[in-house]
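S.K.: pasted the sequence and its predicted model underneath.
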Amino acid sequence: MKDSQYVYVQRQDPEVKAELWLPVDGKRPALLDDSRYGRRELTPLDEPASVNNPNYRYVATLPTDPAALLALIKAQTEGRARAPSTPPSRRSTGWSPSRSRHRR
């Protein structure tokens, strides 16, 4: 994939239908369109790609060996890797809403 392209993700459950377009390079705004809040642009966080702030390019470099992947996660989270306490529908995507471009 080219850095100028986007990855498309669609999610549908009983409560919400959402479509997400994420830039491959993680440097440009993403677009989220969901049935609760409408369409909005998401601004990338100003921090490098990591386990906690992944993008397509970063994920493509992750080890495929489960033990090596777990070791990397533990190293990047300083051994504090744990299950998230926030429900999946409210977890951060590594992006923040861009208030100036919010559309309903």
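M.R.: Arrived safely, thanks for sending.

S.K.: for the rest of this, base every contact and every neighbour count on C-alpha atoms.
M.R.: OK.

S.K.: run through the neighbouring helices and strands of the strand or helix carrying T43.
M.R.: If you go by DSSP states H and E, T43 is part of strand 38-44. In terms of contacts (3 or more CA pairs under 8 Å, 6 or more residues apart in numbering; DSSP states H and E), strand 38-44 is packed against strand 30-34, strand 95-97.

S.K.: any chance of those in JSON lines, with mean neighbour count and distance to Y58 too?
M.R.: Below are the helices and strands packed on strand 38-44 laid out as JSON lines (neighbours: other CA atoms under 10 Å; distance: least, CA to CA, whole Å):
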{"stretch": "strand 30-34", "mean neighbour count": "20", "distance to Y58": "16"}
{"stretch": "strand 95-97", "mean neighbour count": "16", "distance to Y58": "15"}
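
S.K.: want to compare, so here's the second one:
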Amino acid sequence: MYEVAMSPLARRRAQQSAITPELIEVVLEHADLEFRISKRKAAIRLSNEGLSALREERGGALAERAASVVLILADDVVALAMRALGQPASRYGKRRR
């Protein structure tokens, strides 16, 4: 295992969401969906096909935990780790109040 470059906010949010460093590495390694948020930021996660491949390779328990994990990358650093909840259209966009 290697150390993943993460922002302090990403570490805190990952801990709050029960996302382990192993799970972050698995998502970084197997992610096959990328959503551009801005010029420098992208959200990555696993598709259903990617989850099937991960399930065959590493087992069902890890694949089920990785299914809802979304990582926001900024300049190849994990800026935020979160669970995928809510509508997909509003999940990655800017929050307006």
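M.R.: Alright, I've got the coordinates. What you see is a predicted model, and the numbers here were worked out from it, not measured in a lab.

S.K.: can you give me the TM-score here?
M.R.: Taking TM-score structural alignment, normalised by the length of the second structure as the basis, the two superposed chains have a TM-score of 0.30; 47 aligned residues with a CA RMSD of 4.0 Å.

S.K.: buried ones in the next helix or strand after the strand holding T43 of the first structure?
M.R.: Using DSSP H and E, the helix or strand that follows strand 38-44 of the first structure towards the C-terminus is helix 56-60. For helix 56-60 of the first structure, a neighbour-count test (16 or more other CA atoms under 10 Å) marks Y56, R57, Y58 as buried.

S.K.: one step back: CSV for the helices and strands packed on strand 38-44 of the first structure, including distance to K74 of the first structure?
M.R.: Formatted as CSV, these follow (distance: least, CA to CA, whole Å):
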stretch, distance to K74 of the first structure
strand 30-34, 28
strand 95-97, 22
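
S.K.: nearest to Q10 of the first structure among those would be which one?
M.R.: strand 30-34 (9.6 Å; CA to CA).

S.K.: let me know the angle separating the closest one from strand 38-44.
M.R.: 150 degrees (axes from the mean of the first three to the mean of the last three CA atoms, to 10 degrees).

S.K.: and L70 of the first structure, which of the helices and strands packed on strand 38-44 of the first structure is closest to it?
M.R.: strand 95-97 (23.8 Å).

S.K.: packing partners for that closest one?
M.R.: strand 38-44.

S.K.: look up how far V77 of the second structure lies from A61 of the second structure.
M.R.: To V77 of the second structure, A61 of the second structure is 26 Å away according to CA to CA, to the nearest Å.
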